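1. below are the sequence and a predicted model; questions follow.
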Amino acid sequence: MAKLTDIDVRSRQIFKELVETYLETGEPVGSRTLSRRDGVDVSPATIRNVMADLSELGLLDAPHTSAGRMPTERGLRLFVDGMLEVGQPTPEERAVLDQRAGAGDAEAMLDSAAGMLSGLTRMASVVMASKSERPIKHLEFVRLDDRRALAVIVDEGGDVENRLLDLPPGLPATSLIEAANYLNAQLTGRTLREAQRLVNADIEARKTALDDLTTELVKRGIAEFSQAGGRQLIVRGQSNLLAGAQDDLARVQQLFDELERKEGLLDLLEAARDGEGVRIFIGAENRLFSLSGSSVVAAPYRDRDRNIVGVLGVVGPTRLNYGRVIPLVDYTAELVTRMMR
């Protein structure tokens, strides 16, 4: 794969100007157009020679023999990694994000963040969150028979989840009440992730007054809910993808179909949890969007303990305004992190 060191200074400048022009217009860029750019001071003939060399390196492509050039996905990756100048959200954009954030519960806040991102970027926005990140209101155990009980948990949003648990042999009926009382004291107002760490530390330090059988029930109950907490997906602004796409409706329809594959999209966002900061997936770099040739710009957000608990981002054509979208996604992720504390 071509690297910046494979290109001389003049070729880098022409390549940079070409990609920036393409991202602005969405059209293949010709040598005469490039020669009029302020950053280019060579003749159209020289530009054509450079474009031919860059095409041989796999960085540019010509959709038609008589047309100008446009960057390939490989070329866009080289540009994003080595040449992109990323700015900051404007004061107006920050004001929009700041004023509309923080209203309602966690789910309402995430839905608002998705709406703000799609509105500001004019693209589709996606947010992945774990249902287990909602603060818990109440938990109880309902015994079904000697071997099974139903664990019922209610979060602060009013949603109810049930889990069937196998009971430790010989567990007395009073243990169900003791376990529920203990867990409610630990869970109320906390997420399952937070409560699980607290309970495990408490049991490990042997601070709990529960007997062994009740302790085993507590461990089974909270582990079952934490493992089954599930992932939820919020998608907003798909209609934005239709703007200006009259000549490429087949690609947009393919992108709509890809956005409907929720498990694939969740897995993609899960990959963005790894590492720090904004992650960028361009076209075929991710199998989900290989057919439509779309890009995803995503960033993780964190809870009050700085643990990554979800991911938000923007989906659109590879011809994204990366320099503007990246800081907007990054700022929104930071804003959601502040709101989660």
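-> Structure received.

2. can we go C-alpha only for contacts and neighbour counts from here?
-> Fine.

3. what is the burial count for the nearest residue to Ala299 once chain neighbours are set aside?
-> Leaving aside its chain neighbours, Ala299 sits nearest to Val278 (4.4 Å; criterion: Cα to Cα, 6 or more residues apart in numbering). Using other Cα atoms under 10 Å, Val278 is surrounded by 19 other residues.

4. what's the answer for Ala195, then?
-> With other Cα under 10 Å as criterion, Ala195 counts 22.

5. residue contacts, the residue nearest to Ala299?
-> 272, 297-300, 326, 329-330 (Cα atoms under 8 Å, 6 or more residues apart in numbering).

6. ok, and the closest non-adjacent residue to Leu60?
-> Using Cα to Cα, 6+ apart, the closest residue to Leu60 is Pro71 (4.4 Å).

7. what sits against the one you found?
-> By Cα under 8 Å, 6+ apart, the residues touching Pro71 are 18-19, 22, 59-61.

8. JSON lines please, covering the residues you listed and showing distance to Ile7 and secondary structure.
-> Output for the contacts of Pro71, formatted as JSON lines (distance: Cα to Cα, whole Å; DSSP: H, G, I helix; E, B strand; the rest coil):
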{"residue": "Leu18", "distance to Ile7": "14", "secondary structure": "helix"}
{"residue": "Val19", "distance to Ile7": "15", "secondary structure": "helix"}
{"residue": "Tyr22", "distance to Ile7": "20", "secondary structure": "helix"}
{"residue": "Leu59", "distance to Ile7": "11", "secondary structure": "coil"}
{"residue": "Leu60", "distance to Ile7": "13", "secondary structure": "strand"}
{"residue": "Asp61", "distance to Ile7": "17", "secondary structure": "strand"}
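
9. farthest-apart pair in the residues you listed, please.
-> Tyr22 and Leu59 (13.2 Å; Cα to Cα).

10. the two - which one has more neighbours?
-> Neighbour count, other Cα under 10 Å: between Tyr22 and Leu59, Leu59 has more, with 24 against 18.

11. before we go on, here's another structure to hold up against the first:
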Amino acid sequence: MRHTDATDAVRASEAAAGLRQLNERSREIFKNIVETYLATGEPVGSRNLSRALPMTLSPASVRNVMSDLEAIGLIYAPHTSAGRMPTHTGLRLFIDGLLEIGDITEEERNQIQSQIAGSARRRGLEEVLGEAGQMLSGLSRCAGLVLVEKQSKTLKQVEFVPLGQGKALAVLVCEDGDVENRILPIPEGLPLSTLTQASNYINSRIAGLTLAESRVRIETEIEQRRAQLDELTAQVVTEGLATWSGDEDDRKSLIVCGRAHLLEDVKAMEDLERVRLLFEDLDAKKDLMQLLGLAERADGVRIFIGSENKLFSLSGSALIVSPFEDTEQKIVGVLGVIGPTRLNYARIIPMVDYTARLIGRLVP
């Protein structure tokens, strides 16, 4: 379930080393502080800790341990004379080394499966992914995120329509019924027959292929001079495919669902400011898409916490995401949730993992 790339291996090693520095008493106190924070969002003091621990320790002894944990950067005091809360480093250590990840309930499993399967029978892939993001948002009470390659859609037809003044409209129709338009430059005075020939050439070669696959096949034919096209027609074909492919961010579609859930647990002005900054992060789609792109290199669920990433360093947010694959085991997208660092990680991690694997069975 957890990711196994080089970054994860390093973090797992660091977590193990960090935990080895803590004796049983320190580990129990640290674990209790984090679990209290995840459950309530509140700092916990030495007196309450001493009552909750499975061992007998005075508040003074607990304070000494808390001071040591604070010195190594695992907890902090949000206010003077307040209790302690975990830092982002502490949360990472807890998740990588102490968190006991359970499984989603049978009821949740059935709900996810029936909703996605029902949606797949009625809608195209992107709509199914949107519903999956909305469902994850509802179950986790966070915002749901889905990043998918536009080029993973199977193509049906491409047409070029002259607009005059050295421009043409490229119309792309996908097998799922989606239609997208792009304007591309063409030589002035280009005859209509050239656009028709370009459309016919592409359409005879794209059946069952994605945009990326079509581009590789057709450009290879043109480069190897196997395409029976005159120079102008070949130029239209090449420019059209390049316009459709765009840069890396243009080839991806980002779906954000359920932002309103992020306002449900706002208790103070600092919480409201955190959510405002998170909304700004969500609006900065380019940065977010780059971050989600990192998850595409992982094998399974990946977790980003607060200041570990520049994008979330101000908003105090956590991101739990997992890539999903097509039937050829090629990663074609990422889905998950984003919310405050105080999340029910033990419940949401398996939920995201299960949904990603289920989506993978539906991607052609």
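-> Thanks, I have the structure now. Predicted, not measured: the structure shown is a model, and the values here were computed from it.

12. hmm, back to that, next one: the residue nearest to Leu60 of structure 1 from Arg319 of structure 1, what distance?
-> Applying Cα to Cα, to the nearest Å, the value for Pro71 of structure 1 to Arg319 of structure 1 is 10 Å.

13. and Ser35 of structure 1, by the same measure?
-> From Ser35 of structure 1 to Arg319 of structure 1 the distance is 22 Å (Cα to Cα).

14. ok, Val96 of structure 1 next?
-> Distance of Val96 of structure 1 to Arg319 of structure 1, computed by Cα to Cα: 25 Å.

15. what residues are up against the alignment partner in structure 2 of Ala298 of structure 1?
-> Using TM-score structural alignment as the criterion, Ala298 of structure 1 maps onto Val321 of structure 2. Residues in contact with Val321 of structure 2 (Cα under 8 Å, 6+ apart) are 292, 295, 301-303, 334-337, 352-353.

16. let's have these in a markdown table, adding secondary structure and distance to Ala268 of structure 2.
-> Output for the contacts of Val321 of structure 2, formatted as a markdown table (DSSP: H, G, I helix; E, B strand; the rest coil; distance: Cα to Cα, whole Å):
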| residue | secondary structure | distance to Ala268 of structure 2 |
| --- | --- | --- |
| Leu292 | helix | 30 |
| Ala295 | helix | 32 |
| Val301 | strand | 31 |
| Arg302 | strand | 30 |
| Ile303 | strand | 26 |
| Val334 | strand | 32 |
| Leu335 | strand | 30 |
| Gly336 | strand | 27 |
| Val337 | strand | 23 |
| Val352 | helix | 29 |
| Asp353 | helix | 32 |
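
17. please enumerate the helices of the stretch 51-200 of structure 2.
-> Along the stretch 51-200 of structure 2, counting by DSSP state H, counting those that start in this stretch, helices occupy 59-71, 88-97, 106-122, 125-140, 192-203.

18. closest to Leu314 of structure 2 out of the ones you listed?
-> Comparison of those against Leu314 of structure 2 by Cα to Cα identifies helix 88-97 as nearest, at 11.8 Å.

19. what is the burial count for Thr65 of structure 1?
-> Number of residues near Thr65 of structure 1 (other Cα under 10 Å) recorded here: 8.

20. which position in structure 2 aligns with it?
-> By TM-score structural alignment, Thr65 of structure 1 lines up with Thr80.

21. before we move on, what about Gly264 of structure 1?
-> In structure 2, Gly264 of structure 1 lands on Asp287 (TM-score structural alignment).

22. please enumerate the strands of the stretch 101-250 of structure 1.
-> Using DSSP state E, counting those that start in this stretch, the strands of the stretch 101-250 of structure 1 run over 124-130, 136-143, 148-155, 160-166, 231-236.

23. deepest of the ones you listed, which one?
-> strand 124-130 (a mean of 24; mean count of other Cα atoms under 10 Å).

24. Provide the aligned range in structure 2 for that strand.
-> The aligned range for strand 124-130 of structure 1 is 143-149, by TM-score structural alignment.

25. need the residues that contact the matching stretch.
-> So stretch 143-149 of structure 2 is contacted by 129-130, 133-137, 251-262, 289, 292, 332-339 (Cα under 8 Å, 6+ apart).

26. repeat that with 6 Å
-> 133-134, 136-137, 251-259, 332-338 (Cα atoms under 6 Å, 6 or more residues apart in numbering).

27. now swap in stretch 56-67 of structure 2 and tell me
-> Residues contacting stretch 56-67 of structure 2 (Cα under 6 Å, 6+ apart): 46-47, 50.

28. 7 Å instead?
-> 26, 46-47, 50 (Cα atoms under 7 Å, 6 or more residues apart in numbering).

29. which of those residues fall in helices?
-> 26, 46-47, 50 (DSSP state H).

30. roughly how far does Leu278 of structure 2 sit from Ile104 of structure 2?
-> In terms of Cα to Cα, Leu278 of structure 2 sits 27 Å off from Ile104 of structure 2.

31. quick one, which of those two is more surrounded?
-> More neighbours surround Leu278 than the other of Leu278 of structure 2 and Ile104, with 24 against 17 (other Cα under 10 Å).

32. contacts only, for the more buried one.
-> Contact partners of Leu278 of structure 2, counting by Cα under 7 Å, 6+ apart, are Ser315.

33. what lines up with it in structure 1?
-> In structure 1, Leu278 of structure 2 lines up with Leu255, judged by TM-score structural alignment.

34. in a helix, its match, correct?
-> Yes: applying DSSP: H, G, I helix; E, B strand; the rest coil, one finds Leu255 of structure 1 inside a helix.

35. thinking again about what came up before, which of the helices of the stretch 51-200 of structure 2 sits closest to Glu308 of structure 2?
-> Of these, nearest to Glu308 of structure 2 by Cα to Cα is helix 88-97, at 7.6 Å.

36. ok, and what's touching the closest one?
-> By Cα under 7 Å, 6+ apart, helix 88-97 of structure 2 touches 12, 15-16, 73-75, 305-307.

37. let me know the closest of these to Val266 of structure 2.
-> For these, the nearest to Val266 of structure 2 is Gly306 (17.6 Å; Cα to Cα).

38. if we can go back for a sec, make JSON lines from the helices of the stretch 51-200 of structure 2 and add distance to Leu232 of structure 2 and mean neighbour count to it.
-> Converted to JSON lines, these look like this (distance: least, Cα to Cα, whole Å; neighbours: other Cα atoms under 10 Å):
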{"stretch": "helix 59-71", "distance to Leu232 of structure 2": "69", "mean neighbour count": "17"}
{"stretch": "helix 88-97", "distance to Leu232 of structure 2": "57", "mean neighbour count": "21"}
{"stretch": "helix 106-122", "distance to Leu232 of structure 2": "42", "mean neighbour count": "14"}
{"stretch": "helix 125-140", "distance to Leu232 of structure 2": "35", "mean neighbour count": "21"}
{"stretch": "helix 192-203", "distance to Leu232 of structure 2": "7", "mean neighbour count": "17"}
